[in-house]
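Participant: need a structure here:
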Amino acid sequence: MTEYLKDALRKAASFCAYQERTQQEVRKRLDAWDIYGDDAEEIIAELITQGYLSEERFATSFAGGKFRVKGWGKRKIAQHLKQRGITGRNLETALADIKPDDYRARLAELLDKKRRTLHDDNPLVVKQKLARYALSKGFEMGLIWEVLGGED
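Facilitator: You can find the predicted model right below:
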């Protein structure tokens, strides 16, 4: 490995150590540093070997954070992970880490909070607005109606 590539590896390791990254993000950064093809793949392989880069770790961290902090549902999390190049087993593992009881409780909490902001006398209109809100957060329609059906 040339000195230039060793320097790029050090910079890429620092980039990955700052926060979890995907291979796609690292490739984009390497492109910005004018490192392409086999050289870029060699650096990425080395980052994986050294433990700086793990798409499973990224996916789990991303999914957990977006669920806890932003209140996103699994559909929205999956969509954003796919946009970042995470698919297959890593995607499934990340979503499986969200416990069903926590997931349902978070949805109920979001709907309750949203309900307090709505000022409409018609309960059907309120339910419709709540369902639309939960869908926009990425929750599944069946679960939304289950949670909304238990309220009234």
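Participant: From here on, just use CA atoms for contacts and neighbour counts.
Facilitator: OK.
Participant: Assign a three-state SS to the residue located most distally from the centre of the chain, would you?
Facilitator: Outermost residue of the chain with respect to the C-alpha centroid, by Cα atoms, centre = their mean, is Asp121; its distance is 36.4 Å. Secondary structure assignment for Asp121 (DSSP: H, G, I helix; E, B strand; the rest coil): coil.
Participant: Next, the structure of the following sequence, for comparison with the previous one:
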Amino acid sequence: MRQPAPAKRDAAPAGRGAAIAYAFINRRERTVSEVRERLARAELSEAEVESVLDELISFGYLDDARYARLYAQDRQALDSWGRERIARALAQRGVAGELIEAALAAAGADDAAEHARAVGLLEQRFPMGPREQRDRERAYGLLVRRGYDSEAAADAVREWRRRAR
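Facilitator: So this is what the prediction gives:
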């Protein structure tokens, strides 16, 4: 039985770049910046990188607005993250500021919804309610780490304390 011929290393760079990019985005949603970085690590020229990115964007495989919207919805629903942490994570992934703001607005990250999520998280994590100052401090710290601003965290802790009485 004949062995298949090994893949040629001197294949057209755009073809190699497209193969790398498609394999990379096949695992999960990616941002344009993430794919650009991956292609740069593969030592493709800037022109080749831009050609592959244009192809992926034109076919709808890369869409930073969609990525930001889905990411914001997931992080709110699954991890109870606040606006600040979501915005920080999206910025680290190379999403533009206006797309981040639009995604947060679309995900329902207004003050009332965020307050309700924060209180709900506290009630879930600490069902007995705060018994002492240390419990309130732990709850506040949890919310700040999850990306709620200090004022929203303090308001949520007060509401959680009031409900637990």
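Participant: Against Glu109 of the first structure, how distant is the residue farthest from the centre of the first structure?
Facilitator: Plainly put, Asp121 of the first structure is 21 Å away from Glu109 of the first structure if you go by Cα to Cα, to the nearest Å.
Participant: Could you check how far the residue farthest from the centre of the first structure is from Phe15 of the first structure?
Facilitator: 53 Å.
Participant: now Leu107 of the first structure
Facilitator: Remark: distance between Leu107 of the first structure and Phe15 of the first structure (Cα to Cα) = 34 Å.
Participant: Looking at these two, which is more packed in?
Facilitator: Applying other Cα atoms under 10 Å to Leu107 of the first structure and Phe15 shows that Leu107 carries more neighbours, namely 21 against 17.
Participant: what do we get in the second structure for the more buried one?
Facilitator: Here Leu107 of the first structure is matched to Ala118 in the second structure, going by TM-score structural alignment.
Participant: for that match, what are its contacts?
Facilitator: Ser80, Gly82, Leu143, Tyr148, Ala153, Ala156 (Cα atoms under 8 Å, 6 or more residues apart in numbering).
Participant: Which single one of the residues you listed is nearest to Ala113 of the second structure?
Facilitator: Gly82 (10.2 Å; Cα to Cα).
Participant: Tell me, how many residues neighbour the closest one?
Facilitator: Using other Cα under 10 Å, Gly82 of the second structure is surrounded by 26 other residues.
Participant: Then Glu92 of the first structure?
Facilitator: Residues near Glu92 of the first structure, counting by other Cα under 10 Å: 15.
Participant: Secondary structure element holding the equivalent of it over in the second structure?
Facilitator: Under the alignment (TM-score structural alignment), Glu92 of the first structure maps onto Glu101 of the second structure. For Glu101 of the second structure, the element it lies in under DSSP states H and E is helix 97-106.
Participant: measure the match of Leu107 of the first structure to Gly97 of the second structure for me?
Facilitator: 24 Å.
Participant: Ok, Glu114 of the second structure next?
Facilitator: 20 Å.
Participant: do Ala42 of the second structure as well
Facilitator: 28 Å.
Participant: So what does Arg30 of the second structure match up with in the first structure?
Facilitator: Under TM-score structural alignment, Arg30 of the second structure pairs with Arg21 in the first structure.
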